[in-house]
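*Asks:* The following comprises the amino acid sequence and a computationally predicted model.
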Amino acid sequence: MIDPDHGDPPGVELDESAGAAFGDGVRHAREAVWQRPVHTLHSSEYRRFTEVNFPYLVQFNEGNDPWLTTSIEWAVQEHLNACAIGTGVYRIGGWVRPHGERSGHALARQLALLMHFRGSDGSPGLARLQDRRVLHLLHQRAGIDWSSGLKGVERWCYLDHNLVLQTLQGAPGVPGFQALPAAAVHSGLLDRSMAVNLAVARWLRSAFPLPENALALVLDKVRIAGQRGVRHAQDQGAYAAEALIDPAFEHWPDLDRLIKTVARFHQRLSDGMDLHRPEWTGKPPDHWRRPEERPA
């Protein structure tokens, strides 16, 4: 699965002139580049989105298709780049194999419907399952019955934040073509996914692999950041990563003042943290307690 929201992978960029020549020929233009069948997840239901930026499937040949090795290398490199700079673009969403002899078009339709959801106000939305970071967050924390939701899908494999190959499996049989369960949508995980992804990437700059409960720890720190008045996802991600890398950060006496200052002047929390980091780096969390308040 490819997410071209920030462009196609290097070396297989869409030839826009070729696409224009076909009229409504985005799929044809991509097939010309990949030399493989391409199946878009886009349909008339998603008028707010353009097909050129919508996820699509590339149908590999059976056996040892060279594109499989190349796509794995891309996925690893994307992850390494993101860890190096603390953020990044993920174009490789994983590798999906259906049960039996289903068409690529039918599989694309099923996955497109699975991404669809209705918000609490009834408005339509799309869960970015083509982003393997979002997929892994929901896989680990949302309690979704993937066996039912992916009925007809033999396996959906992707690399997680520790570069471990994870696998979702659907039950055999005719797919039910269902949307993402409402419980997963209303759990708040989708709303927090950007902050979580940023925090994980920043954390990975100083630790690898992350602990098995990494996502639970990050989600807890993102929640605490919101309670302390940190509103933007980028700032919540920066807060969560700093708190996990250096626990003394959350106990720094001037932290609440810093949060209020950056909010008042519309600054980034990470910039303020960079300026004041020597205040807490290398100190124990109880550094600012009076001696009689410290545990014996």
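*Replies:* Sure thing, it's come through. Numbers count the residues shown, from 1 in each chain.
*Asks:* From here on, just use CA atoms for contacts and neighbour counts.
*Replies:* Will do.
*Asks:* what sits against residue 97?
*Replies:* 153-156 (CA atoms under 8 Å, 6 or more residues apart in numbering).
*Asks:* Please, where are all the helices along the chain?
*Replies:* Along the chain, the segments classed as helices by DSSP state H run 16-21, 26-34, 66-85, 104-115, 132-141, 146-149, 182-185, 189-204, 214-227, 233-245, 255-264, 269-276.
*Asks:* Which among those helices is found nearest to residue 98?
*Replies:* Proximity to residue 98, assessed across the helices of the chain by CA to CA, is greatest for helix 104-115 (7.2 Å).
*Asks:* ok, back up a step: so which of the contacts of residue 97 is the closest to residue 238?
*Replies:* Among the contacts of residue 97, and counting by CA to CA, the member closest to residue 238 is residue 156, at 30.5 Å.
*Asks:* Just to check, that closest one is in contact with residue 94?
*Replies:* Yes. Using CA atoms under 8 Å, residue 156 is in contact with residue 94, at 6.8 Å.
*Asks:* let's bring in a second one:
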Amino acid sequence: MTTSSTSSVATLAQLQATFDSATSIYVLVDPMQGEPIPLFVDAADGLTAVRAAREAAWGRQVTAVPLDPRVPLTETQQPYVVTLQGADDEWLADTLEIAQAERHASQADGLASDGAGVHRISWLQTSLFGEDVAAAVAQMLRVNTSAWTDARYMRLADRRVLSWLRYVVGDARVAAQFGRLRRWVYLDACGRLAQLTHADDGVEQLTLKAEEWKFFMRGERMHATAARWLGELALSGDQALCENSQQDREIYAQVAAALGRAERAAQRWPTRFVRARDQDAWAVLSLLHADIEHDTRVRAVLQARPEEEGEPDETMHTLSITLRALMLKGIHS
């Protein structure tokens, strides 16, 4: 893996320089939660109409990525690739802007958000033509694991899922699936360009071991916690984490440890931790303030009972803003 400038978000010049000028470039789009650009069509008009509207809106060849028919998505929610006209194509700049805006939106509210958002854009480079690119990507989107699961779809078109898979199984095993796909580029959690490359035409199917699959399924929690953490840092003007970390994997390692601390806190104050997002909030707080668990003011808040009898305790997700302010007050006083 390589990552662009660690001091700023990705620029168009950096993205253009990533690509080999002699090899085709594609945008991989994940429309599960909606199209990244306006389409002048109603989804109820049918797949043919949607495909035509996509071609018209992009002004480029658009090729659907065929998923396992058992995947519970409508065909209009399934990924597709857009064929670009080289690194100077205006859509390269526009899709970079879309990806940057989506990342910013997912982190904008810091602790107050759920850290979800949408992440629909990444870029591919290969000598393959559109139909073959779609077929190659489709193979990588199939779930292969020794664990029992009814999951059918590895949602790699969401850049966070690709990044997390690399952390779980390592770059070599992910890239071994690429075949003639030479480069997969996306924005990392800090907004920098990250890429995975492959030079061998051979294809090795990726099969996750049962324990790897179990860990992989924690990805949603990891992404939400990381987004809330990075967003809160950005709100306070603290860029040190993104300036000093070279890869998403460094962020994941810290988030995984923080979620472990949150699980222990939930055992100590169970009424404050009702949903997963409550543990996520505590994980973020522990990343922001390493000593929060031992702060006497925080302990007093967590141990306090509601004024009205029978009223439930305020959960950590909503209480986290109060605790963050309390910790900051101690820093600035």
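*Replies:* Happy to help now that I have it. All figures in this text were calculated on a predicted structure; none of them were measured in a lab.
*Asks:* Superposing both, give me the TM-score.
*Replies:* Once superposed, chain against chain, the TM-score is 0.79 (TM-score structural alignment, normalised by the length of structure 1); 276 aligned residues with a CA RMSD of 3.2 Å.
*Asks:* one step back: looking only at neighbour counts, state which of residue 156 and residue 94 of structure 1 leads.
*Replies:* Legend: neighbour count by other CA atoms under 10 Å for residue 156 of structure 1 and residue 94, higher for residue 94 (24 against 18).
*Asks:* right, and the more buried one touches residue 155 too?
*Replies:* No. Counting by CA under 8 Å, residue 94 of structure 1 does not reach residue 155; the two are 10.2 Å apart.
*Asks:* Reformat the helices of structure 1 as CSV; add mean neighbour count and distance to residue 59 of structure 1.
*Replies:* Putting the helices of structure 1 into CSV (neighbours: other CA atoms under 10 Å; distance: least, CA to CA, whole Å) gives the following:
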stretch, mean neighbour count, distance to residue 59 of structure 1
helix 16-21, 14, 19
helix 26-34, 19, 9
helix 66-85, 15, 10
helix 104-115, 20, 7
helix 132-141, 19, 19
helix 146-149, 18, 21
helix 182-185, 16, 29
helix 189-204, 23, 28
helix 214-227, 18, 32
helix 233-245, 24, 35
helix 255-264, 15, 47
helix 269-276, 15, 42
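*Asks:* want to throw these into TSV with distance to residue 48 of structure 1?
*Replies:* Shown next, in TSV, are these (distance: least, CA to CA, whole Å):
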stretch	distance to residue 48 of structure 1
helix 16-21	20
helix 26-34	17
helix 66-85	27
helix 104-115	14
helix 132-141	21
helix 146-149	25
helix 182-185	20
helix 189-204	19
helix 214-227	30
helix 233-245	23
helix 255-264	32
helix 269-276	32
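*Asks:* Residue 47 of structure 1 - how many residues pack around it?
*Replies:* Residue 47 of structure 1 has 9 neighbours, counted by other CA under 10 Å.
*Asks:* mind checking how far it is from residue 125 of structure 1?
*Replies:* The gap separating residue 47 of structure 1 from residue 125 of structure 1 is 12 Å, by CA to CA, to the nearest Å.
*Asks:* One more: residue 21 of structure 1?
*Replies:* For residue 21 of structure 1 relative to residue 125 of structure 1 (CA to CA), the value is 32 Å.
*Asks:* for residue 208 of structure 1, same thing?
*Replies:* Noted for residue 208 of structure 1: a distance of 34 Å to residue 125 of structure 1, by CA to CA.
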